[in-house]
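Asks: Got a predicted structure here, sequence first:
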Amino acid sequence: MTRTAIVTGGSRGIGREIVTRLAADGFAVVVGYAGNEELAAAAVREAEESGGRAIAVQADVAEEQAVAAMFDAAESAFGGVDVVAHAAGKMALSTVADLDLSVLDAVYRTNVRGTFAVAQQAARRMRDGGALITFSSSVVGLAFPTYAPYTASKGAVEALTMVLARELRGRDITVNTVAPGPTATDLFFEGKDQATVDRLAAQPPLERLGTPSDIAAATAFLAGPDGRWVNGQVLRANGGII
């Protein structure tokens, strides 16, 4: 039986690299995407070129019915769901003093409500022996100024991890969170000058930025047979920053 993975945020950045990696590892993959159909189609092609089967499904992760429909599509196309990698997210930067609370609401809608909506469907519908991988960020520990809205939302994701792992007792389903450090994606480079990029790249003892393939490898470990004894954990994939 072919195992099936849903990857939200699968059309770009880290999510897209996860799609390609899981397809190469033998998964049938559902590429969840928010709005860019062209990028999602390209992610499907890359997955197929890696030897896997894939489909793209548009879904706002904060919309309960849309998330349920994405799981419906996975079950219809591939027979069930074994792994969910929830990489979709939203970032906004502001000091607390200057924060527009409507911006906070938008961040929480995607990062907190969206994680709960995806985790809820995963808990209801993943086959026994499955794996749910959510995404936080190493900024939760680094506590950079202006990152409070994003950090607070990702702290909520981490708080969910062990609770849900315990709620799924008896089903052999693991629940873990990957918390990347600075990673070389288009989103990371946006708005940063070279001096800022160099400073962030110098922070880890390994003295470089992470790559999407680094994060995809950590995700694939948790999704695969070698990660079955890791449960309820936050994996800080950041080269040793903290």
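Replies: Thanks, I have the structure now. Numbering: from 1, shown residues only.

Asks: going forward, measure contacts between C-alpha atoms and count neighbours the same way
Replies: Fine.

Asks: where along the chain do the helices fall?
Replies: Here the chain has its helices, by DSSP state H, at 13-24, 37-49, 64-78, 101-108, 114-125, 139-142, 148-167, 186-189, 194-202, 212-223.

Asks: Save those helices as TSV, and put in distance to I6 and mean neighbour count too.
Replies: What follows is these, written out as TSV (distance: least, C-alpha to C-alpha, whole Å; neighbours: other C-alpha atoms under 10 Å):
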stretch	distance to I6	mean neighbour count
helix 13-24	9	26
helix 37-49	12	19
helix 64-78	7	18
helix 101-108	22	16
helix 114-125	10	20
helix 139-142	25	16
helix 148-167	18	19
helix 186-189	22	12
helix 194-202	31	14
helix 212-223	11	21
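
Asks: Dump these to JSON lines, plus distance to L132.
Replies: Listed next are the helices of the chain as JSON lines, based on distance: least, C-alpha to C-alpha, whole Å:
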{"stretch": "helix 13-24", "distance to L132": "14"}
{"stretch": "helix 37-49", "distance to L132": "20"}
{"stretch": "helix 64-78", "distance to L132": "13"}
{"stretch": "helix 101-108", "distance to L132": "20"}
{"stretch": "helix 114-125", "distance to L132": "7"}
{"stretch": "helix 139-142", "distance to L132": "20"}
{"stretch": "helix 148-167", "distance to L132": "9"}
{"stretch": "helix 186-189", "distance to L132": "24"}
{"stretch": "helix 194-202", "distance to L132": "29"}
{"stretch": "helix 212-223", "distance to L132": "8"}
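
Asks: And here is the other one:
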Amino acid sequence: MPTALITGATAGIGAAFARHLAADAYSLVLVARDELRLAKAADQLKLRYGVRVEVLPADLATEEGLAKVESRLRDGVDLLVNNAGFGNAGHFPYVPVENELRMLKVHCEAVLRLTLAALPGMRERGRGAIVNVASVAAFFGSRSTYSASKAWVVNFSESAAATVAGSGIRVMALCPGFVRTEFHQRASMDSSGIPWFLWLKAEDVVRAGLRDLALGKRVSVPDLRYKLIVAIGRLVPRGLQATVSRRIGR
């Protein structure tokens, strides 16, 4: 039975990954900060799907939390989903620097270190996969550090995928648009200005992402709407991108 480790596994896209992979008979290692939510999610998954679920409470913005997850990954997993992430309320340069550094720790350092921890075991077995959850924001400029950190995730994932090509290991950046999750609420962001037709369901994002992973894609942009937005966005000057981004929301 294959094993998947998912960070940020108790809500949103991470929880959708857990449900989808459990339905595919994966054993799960769920990582999140809230131990009570982890235990509840594990109980529900075991009851519904009959799979083995391990919980690993850890804050990836701390050295202790990162080291704990690194240690578990060195024991071996077949799939790593680096999903943990968050947004900051406010815009650069008005967000406190400690909040910006925390974001970079979770979005960039954690992705780097957990990927490095998982790779040796995957190389030894000659198989494995890593999904790094980024965002469509990675392709557009904005007034926040969020898009810059997600651009790093995409670039890193593409570079890592090229490095392990031919080894039986796949690395992919998953870049969804606006998804109905707790993300905006937790960041105290007003999402009322986002048009209804831009919202995606977490389950659809996961389904599309895993399909693209199986196809060997290095970057996955779920949904035709966002594929078109990204394609058009590549032709639009950065200054205009930032203006549009401010108008429809982060």
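Replies: Thanks, I have it. Since the structure is predicted, the reported quantities are computational estimates derived from the model, not experimental observations.

Asks: ok so, going back, which one of the helices of the first structure lies closest to I133 of the first structure?
Replies: helix 212-223 (7.2 Å; C-alpha to C-alpha).

Asks: just checking, what packs against the closest one?
Replies: In terms of contacts (3 or more C-alpha pairs under 8 Å, 6 or more residues apart in numbering; DSSP states H and E), helix 212-223 of the first structure is packed against helix 13-24, strand 131-135, strand 174-178.

Asks: so where in the second structure does the second one end up aligned?
Replies: Applying TM-score structural alignment, one finds that strand 131-135 of the first structure aligns to the residue range 129-133 of the second structure.

Asks: OK, contacts around the residue most central in space within the first structure?
Replies: Central residue of the first structure (C-alpha atoms, centre = their mean): A87, 1.9 Å from the mean position. A87 of the first structure is in contact with V7, T8, G9, G10, I14, G15, T134, F135, counting by C-alpha atoms under 8 Å, 6 or more residues apart in numbering.

Asks: Quick one: map it onto the second structure.
Replies: That one, A87 of the first structure, aligns with N83 by TM-score structural alignment.

Asks: same question, E37 of the first structure
Replies: Using TM-score structural alignment, E37 of the first structure lines up with E35 in the second structure.

Asks: wouldn't that match be in contact with E54 here?
Replies: No - contact criterion C-alpha atoms under 8 Å: E35 of the second structure and E54 do not qualify, at 11.7 Å.

Asks: For A110 of the second structure, list the residues it contacts.
Replies: L60, A61, L66.

Asks: Any figure for the gap between the second one and G216 of the second structure?
Replies: Think A61 of the second structure. Applying C-alpha to C-alpha, to the nearest Å, the value for A61 of the second structure to G216 of the second structure is 30 Å.

Asks: So which bits of stretch 229-244 of the second structure are buried?
Replies: Buried residues in stretch 229-244 of the second structure, defined by neighbour count with 16 or more other C-alpha atoms under 10 Å: V230, G233, Q241.

Asks: doesn't the last one fall inside a strand?
Replies: No - counting by DSSP: H, G, I helix; E, B strand; the rest coil, Q241 of the second structure is not found in a strand; it is helix.

Asks: Alignment lookup: it to the first structure.
Replies: Q241 of the second structure maps onto no residue in the first structure, with residues paired by TM-score structural alignment.

Asks: Run through the residues that contact Q241 of the second structure.
Replies: F140, G141, S142, G233.

Asks: ok, the closest residue to A119 of the first structure other than its chain neighbours - contacts?
Replies: Nearest residue to A119 of the first structure, sequence neighbours excluded (C-alpha to C-alpha, 6 or more residues apart in numbering): L132, at 7.5 Å. By C-alpha under 8 Å, 6+ apart, L132 of the first structure lies in contact with V83, V84, A85, H86, A119, A122, I173, T174, V175, N176, A223.

Asks: Tell me how many other residues surround the closest residue in space to the last one that isn't next to it in sequence.
Replies: Excluding its sequence neighbours, the residue lying closest to A223 of the first structure (C-alpha to C-alpha, 6+ apart) is A131, at 5.7 Å. By the other C-alpha atoms under 10 Å criterion, the neighbourhood of A131 of the first structure contains 28 residues.

Asks: L222 is in contact with A131 of the first structure, correct?
Replies: Yes - using C-alpha under 8 Å, A131 of the first structure is in contact with L222, at 7.3 Å.

Asks: Spell out which residues are contacts of both of these two.
Replies: Residues touching both A131 of the first structure and L222 (C-alpha under 8 Å, 6+ apart) are N176.

Asks: residues contacting the residue lying farthest from the centre of the first structure?
Replies: What lies farthest from the middle of the first structure is A97; by C-alpha atoms, centre = their mean that is 29.2 Å. Listed by C-alpha under 8 Å, 6+ apart, the contact set of A97 of the first structure is empty.
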